[in-house]
Every structure is written in structure tokens, then in C-alpha cells.
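Q: following is a predicted model, sequence given first.
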Amino acid sequence: MPSVKIMGILNVTPDSFSDGGRHNSPELALAGAKRLIDEGADILDVGGESTRPFASPVSISDELARTIPAIELIKRHYPEVPLSIDTRNAEVAEAALAAGADMINDISALRHDPAMIKLAQETEVPVIIMHMQNNPANMQLAPRYNDVVQELYDFFQERLRRLEELGLDLERIIIDPGIGFGKTLAHNLSILKHLGRFRELGRPILLGHSRKSFLGEITGKRDQERDFATAVVAALAVNQGVSMIRVHRAAMVKEAVMIARAIDSAAD
């Protein structure tokens, strides 16, 4: 069974839904990075723009000021740990890669900023493309699908075709179904139930469900009390072929993944 990577979330923002304000200085970001690495995170995903529901865009200058000093400091202390830049903007991604980031995580699937495709072509780093209906400011107003799993499958199939047509090496592309991004509880559950379908696209799958509101709808827990629920979903996702799991806290999810992989690998 292929290994599963744990991506630790490091939001250097004042307003992210679960950890806003906790890492909004380079020193706080470094402390957060240390905690995630100690807990078992394999990759760190640094973001300077909140993409929670109803969030407003931030300026590129603010995004740069938040992310670049944090990336530089973390890379200085942990040069061996891969860093991802969570951004829709090519200017931010380019500066982050120059500062030491190793991959790009774009929630717009390289559609928000046309320059992002050229950057991805030139740098040849791994790129995560995510499905989102509309944008963070309005994605949760009234999400609608006739068949959410099929529509996401069609979206990724067409997006991969287009990116290949534009000259990107699909071997570097990771797909993220975008749990909570323009989806209701029912949509999220349907996607999770049928994650294995996306393996047919031939690309690694990232799951970013950590502490999302749909978990609270089911359990009644507040966002920072949803780590156990996050770990349960992670274990189920591993057995559907997910390659990377993006989380706020790594330790519990790391253990859940280890157990899930051990069971899946057991002799019949």
C-alpha cells in the first residue's frame, strides 16, 4: 500500500476559521511548525489568505508580508521538511518558491491567476488543484449539484486535460476534491463515501477535511474539538486510496493512518 503523507496546516492569518491569529508572526509560525513536525507532519502548508466561507480576499502585499518571512524562518530551521505555499496568486507563489517553498497548493485549480500556469510550467514543482464551487466569499450561499461525485470527476478530468494541453506535466499534479468548499453536509458525505472513484483519474488525492463545519454538524463539536472526528475520516479515506491528508493537528491523524494501513495490509 503506498505511503500516506500528512500535511500540517500553518495559517499565518488573523482570521482563518480554526487557527486564525495563532501563527501570525514568523516566530509563532516557527513554533507551530515545530509542533506539527514533532507530531509527525511530513509537509507543512503555509497560507496567508483565509479561505473560510464568506472570507474576503486580501491584498497580495498582505499575503506576501504574512507568508514569506514565515517560510524563510521555517526553512532555515527545518531545511529537510517540504513546504507548500497555499495561494491563488502567482506573485505570492513565485516569492514563496524563491524563499524555500517546494510546492504550490492552489484552491482555484490554477484558474484565479492566469500567470500561475506559466509559473507551474517554469518551476516544475508539484501542484495541488482543488475543486471549489464559486469562491470563498459566496461558495456556501447555496451549493447545488445534480450528482456531486460525477460533477467533481468531470471537473478534474477536464482540468487535467486542459493543463496537459497547456504543457504541464500531469505527473506533478495532485487533486483535492475540496471538502467544504461550495458543498453541503450531504455533498461532503457523498464525496467521502466515493473518494475511491477519483483514483480513476490517475493522480494522487489530497483530502482537506480537518475540523470542517460538516464534522460539527454531525458531532455537535466546536472547530477545535473536531480532531478525533478528523482522524476517523482520515482512517476511512486512507482505505480509499488517498495519498495526502491536510490537518491542523498531526499526531492523532498519524496514528489513525498507521492503523488503517496496517489493517489494509493484513493477510487475508
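A: That came in fine, so what should we check first?
Q: C-alpha only now, for contacts and for neighbours.
A: Will do.
Q: for the closest residue to residue 109 other than its chain neighbours, which three-state class applies?
A: Computed as Cα to Cα, 6 or more residues apart in numbering, the closest residue to residue 109 that is not its neighbour in sequence is residue 129, at 4.0 Å. Under the three-state scheme (DSSP: H, G, I helix; E, B strand; the rest coil), residue 129 adopts strand.
Q: over to residue 45?
A: Classification of residue 45 using three-state DSSP returns strand.
Q: where along the stretch 101-250 of the chain do the helices fall?
A: Counting by DSSP state H, counting those that start in this stretch, the stretch 101-250 of the chain has helices at residues 115-123, 148-165, 185-193, 213-219, 227-238.
Q: JSON lines please, covering the ones you listed and showing mean neighbour count and distance to residue 206.
A: Formatted as JSON lines, those follow (neighbours: other Cα atoms under 10 Å; distance: least, Cα to Cα, whole Å):
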{"stretch": "helix 115-123", "mean neighbour count": "16", "distance to residue 206": "18"}
{"stretch": "helix 148-165", "mean neighbour count": "16", "distance to residue 206": "13"}
{"stretch": "helix 185-193", "mean neighbour count": "17", "distance to residue 206": "12"}
{"stretch": "helix 213-219", "mean neighbour count": "16", "distance to residue 206": "18"}
{"stretch": "helix 227-238", "mean neighbour count": "21", "distance to residue 206": "10"}
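Q: and residue 52, which of those helices is closest to it?
A: helix 213-219 (10.2 Å; Cα to Cα).
Q: quick one: contacts of that closest one?
A: By Cα atoms under 8 Å, 6 or more residues apart in numbering, the surrounding residues in contact with helix 213-219 are 180, 184, 185, 188, 221, 222, 223, 226, 229, 230.
Q: residues near residue 264, how many?
A: 13 (other Cα atoms under 10 Å).
Q: isn't it up against residue 240?
A: No: counting by Cα atoms under 8 Å, residue 240 is not a contact partner of residue 264; they are 10.2 Å apart.
Q: what is the nearest of the contacts of helix 213-219 to residue 208?
A: residue 180 (8.7 Å).
Q: burial measure for that closest one, as a count.
A: 22.
Q: hang on, the earlier thing: check contacts around the residue nearest to residue 109.
A: 105, 106, 107, 108, 109, 110, 173, 174, 175, 176.
Q: among these, which one sits closest to residue 204?
A: residue 174 (5.1 Å).
Q: what sits against that closest one?
A: Here residue 174 is in contact with 126, 127, 128, 129, 203, 204, 205, 206 (Cα under 8 Å, 6+ apart).
Q: setting aside sequence neighbours, what's the nearest residue to it?
A: Among residues not flanking residue 174 along the chain, residue 128 sits closest, at 4.6 Å (Cα to Cα, 6+ apart).
Q: I'd say the one you found and residue 175 touch.
A: Yes: using Cα under 8 Å, residue 128 is in contact with residue 175, at 5.7 Å.
Q: put this next to the first one:
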Amino acid sequence: MSINCKGTLIELSTPRVMGILNLTPDSFYDGGNYKNEADVLTKTEQMLTEGATFIDVGAYSSRPDAQHISEEEELCRITPIIELLVKEFPNIILSIDTFRSKVAKETVNAGAAMINDISGGNLDEHMMKCVAELQVPYILMHMKGTPQSMKNENKYKNMLQEILFYFSEKIKTARNLGINDLILDPGFGFAKNIPQNFELMNQLELFKNLDHPFLVGISRKSFIYKSLQTTPQGALNGTTMLHTVSLMKGASILRVHDVKEAVECVKLYQQLKQ
């Protein structure tokens, strides 16, 4: 199983690590950390050196109750950084964390290689068609509502059944549009409370039945640190434990703040498989 990123085939039979680069001032863990080009370059170089295959760049905070910003502000934050990173690291594979088709198009034209959409096309009716035209890999996540409303959208009759049905419908749409490389993200923390997140983790292997690689994004999230009665800063050990569980249940990509620790999880998991 592989995906095509700007002409480079990335094999996903060995799980990959995606490092997070937040350009937002209000993200829950590292908001406002990268205020200038030097900080961005230092962090990116560190993640690449530690073994990240992808760098996921976001300029719109998707934490609960996040401030809404315009398309123009999102592009103003993100486009110069993409140009900087592509110039400094010519072989970098950049994923863009956005739900807006205009941002997707302009960032891919600036050098990005894939799109990571928290809304699965639900917040911009043009997004999936845009991705098909760009012919880049598409990470399609499950979420209900918006970042501003999602914490009140966690009512399900049968959560796993509803999420699997959501993905089966989205896969059909993507296939009809001509999206070739599709990666699924169950959306930990998005319209899901603490027990629901653990239910999702406990049944994560079900997503292998959809015959597409899936990504797990749980790094330092509240269902981990609240369960451990700590903070995002104190949640690395819990994150690492659940990354291991995710790999054993079939995850192809781990989206993380802490690349070194996640890469070590992958290495030890590969040793177990052998």
C-alpha cells in the first residue's frame, strides 16, 4: 500500500510518522511556539532528523472553541512558511491541515504534497473535487459540526457503526471524483468524549476492513491527559502507550508532536512483527 506524493511513492506497509507544525497562536499544546522563520526551520529540521516522513502544517486551530479566522488570514499565515520550507528542504513532504479548498489549491501550488481535512469535505463543498483536480493524497477525517461546536456533537446511537458508514460513503464519493490516494482518520477528540475515544481506540482494528490506510492523531490530547490527571505537557508517556496500541491495531500513520518517541514506537513494533 503506497501513496504518491509529488511523484515520490511512499510505502505504508511500514508505519510512518507525521510531525505537527502548528502556525496558530492558540493550539492546545504548542500554540504560538513558532513566531519567526528561524523557529520554524529549527523545529522542522529537528522533526525531519528524528525521522518524520511528513510534516503537517496548520494555520487554523481546530481545538474545541478555537477562534475562527478568515481564508485570507489562514493563507497569510501558511503560504510564506510553505515556500520557506520547500526552499530550505527541497525533498520535504508537506501535508496541509485545512478544510478550505482555496487554501488547499494555493498551498499545493506553493509546494505542498497532500491535504489533511478535518471535516472530510463537509465544511467546503468544493474540497473533494479540488483535491481530485490537484491529484494529491487526501486525509479524510471524521468529525461532526465545526471546531467551535463539535464538543456538543457527541451524541450517537452506535458510534462505531456511524463512523464506518460515514467513511464508506466518503470513500464512494472520493472514488467517483477520481481521488486516488485516500487516508482515513477516525478523528480522536473530534465530537467524541473521553469514553467514546477509548471505545474508538479499543475497536480501531475495524478500520482495516475499509481497505484504506488510516491515520491516528492522538498526540497529547485531552482524553489522555485528563484520564491521567495531568496536562498536555505531561501526556507524552500516555501518548506513547496509545501510539503502540494504534500500531498494533493497524495504523499506517501517527500524527505527532514528539517525532523521536513515535519513531521509536514504530521501530520496536517492527521488531515485534519480525
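A: Okay, I see it. Given the structure is predicted, the values throughout are model-derived calculations rather than measurements.
Q: let me see the TM-score of these two.
A: With the length set by TM-score structural alignment, normalised by the length of the first structure, the two chains reach a TM-score of 0.94; 263 aligned residues with a Cα RMSD of 1.4 Å.
Q: what is the aligned counterpart of the residue nearest to residue 109 of the first structure in the second structure?
A: Using TM-score structural alignment as the criterion, residue 129 of the first structure maps onto residue 140 of the second structure.
Q: for residue 227 of the first structure, same thing?
A: Aligned by TM-score structural alignment, residue 227 of the first structure pairs with residue 236 of the second structure.
Q: now residue 252 of the first structure
A: Per TM-score structural alignment, residue 252 of the first structure is aligned with residue 261.
Q: looks like its match contacts residue 240 (just checking).
A: Yes: here residue 261 of the second structure reaches residue 240: they are 7.0 Å apart, a contact under Cα under 8 Å.
Q: and for residue 128 and residue 175 of the first structure, which residues touch both?
A: Applying Cα under 8 Å, 6+ apart, one finds that residue 128 of the first structure and residue 175 are jointly contacted by residue 206.
Q: more neighbours, those two?
A: residue 175 (26 against 23).
Q: how much space between the residue nearest to residue 174 of the first structure and residue 258 of the first structure?
A: According to Cα to Cα, to the nearest Å, residue 128 of the first structure stands 24 Å off from residue 258 of the first structure.
Q: repeat for residue 117 of the first structure
A: Separation of residue 117 of the first structure from residue 258 of the first structure (Cα to Cα) stands at 35 Å.
Q: and the gap between the residue nearest to residue 174 of the first structure and residue 38 of the first structure?
A: 24 Å.
Q: now the residue mapped onto residue 50 of the first structure from the second structure: closest residue in space that isn't a chain neighbour?
A: For residue 50 of the first structure, the aligned position in the second structure is occupied by residue 61, per TM-score structural alignment. Nearest non-adjacent residue to residue 61 of the second structure, counting by Cα to Cα, 6+ apart: residue 27, 5.5 Å away.
Q: go on, residue 170 of the second structure?
A: Nearest non-adjacent residue to residue 170 of the second structure, counting by Cα to Cα, 6+ apart: residue 120, 7.6 Å away.
Q: shouldn't the one you found be in contact with residue 142?
A: Yes: using Cα under 8 Å, residue 120 of the second structure is in contact with residue 142, at 6.4 Å.
Q: find residues that contact each of those two.
A: By Cα under 8 Å, 6+ apart, no residue touches both residue 120 of the second structure and residue 142.
Q: for stretch 249-266 of the second structure, what is the distance to the chain centroid?
A: 12 Å (Cα atoms, centre = their mean, to the nearest Å).
Q: how about stretch 39-53 of the second structure?
A: Its chain's average C-alpha position is 17 Å from that of stretch 39-53 of the second structure, according to Cα atoms, centre = their mean.
Q: what comes into contact with that stretch?
A: 16-19, 21, 33-34, 55, 81, 85, 93, 259-260, 263.
Q: and the strand ranked longest in the second structure, which stretch of the first structure?
A: Counting by DSSP state E, the longest strand found in the second structure is strand 16-22. Aligned using TM-score structural alignment, strand 16-22 of the second structure spans residues 5-11 in the first structure.
Q: how far does the matching stretch sit from the chain's center?
A: A distance of 8 Å separates the centroid of the chain from that of stretch 5-11 of the first structure, by Cα atoms, centre = their mean.
Q: and it against the second structure, how far off on average?
A: Taking mean Cα distance after the TM-score superposition for the first structure, the mean distance separating stretch 5-11 of the first structure from the aligned residues in the second structure is 0.4 Å.
Q: next: stretch 230-238 of the first structure.
A: Looks like 1.0 Å for stretch 230-238 of the first structure (mean Cα distance after the TM-score superposition for the first structure).
Q: these two touch, right, residue 19 of the second structure and residue 56?
A: Yes: Residue 19 of the second structure is within contact range of residue 56, at 6.0 Å (criterion: Cα under 8 Å).
Q: neighbour count winner among these two?
A: Neighbours were counted for residue 19 of the second structure and for residue 56 using other Cα under 10 Å; residue 19 has more, 29 against 21.
Q: give the contact list for that one.
A: Taking Cα under 8 Å, 6+ apart as the test, what residue 19 of the second structure contacts is 47, 52, 53, 54, 55, 56, 255, 256, 257, 258, 259.
Q: distance of the last one from residue 270 of the second structure?
A: The one in question is residue 259 of the second structure. Computed as Cα to Cα, the residue 259 of the second structure to residue 270 of the second structure distance reads 16 Å.
Q: pick out whichever of the two has more residues nearby.
A: A count of neighbours by other Cα under 10 Å puts residue 259 above the other of residue 259 of the second structure and residue 270, at 23 against 14.
Q: count residues in the vicinity of the nearest residue to residue 230 of the first structure once chain neighbours are set aside, would you?
A: Closest residue in space to residue 230 of the first structure, ignoring its immediate chain neighbours: residue 210 at 5.3 Å, by Cα to Cα, 6+ apart. Counted with other Cα under 10 Å, the neighbours of residue 210 of the first structure add up to 28.
Q: ok, which stretches of the second structure are strands?
A: For the second structure, applying DSSP E gives strands covering 2-5, 8-11, 16-22, 54-58, 94-97, 114-117, 138-141, 182-185, 215-216, 253-256.
Q: now distance to residue 153 of the second structure too, for the ones you listed, in TSV please.
A: Converted to TSV, those look like this (distance: least, Cα to Cα, whole Å):
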stretch	distance to residue 153 of the second structure
strand 2-5	32
strand 8-11	35
strand 16-22	25
strand 54-58	23
strand 94-97	21
strand 114-117	18
strand 138-141	15
strand 182-185	18
strand 215-216	20
strand 253-256	23
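Q: alright, calling it a day.
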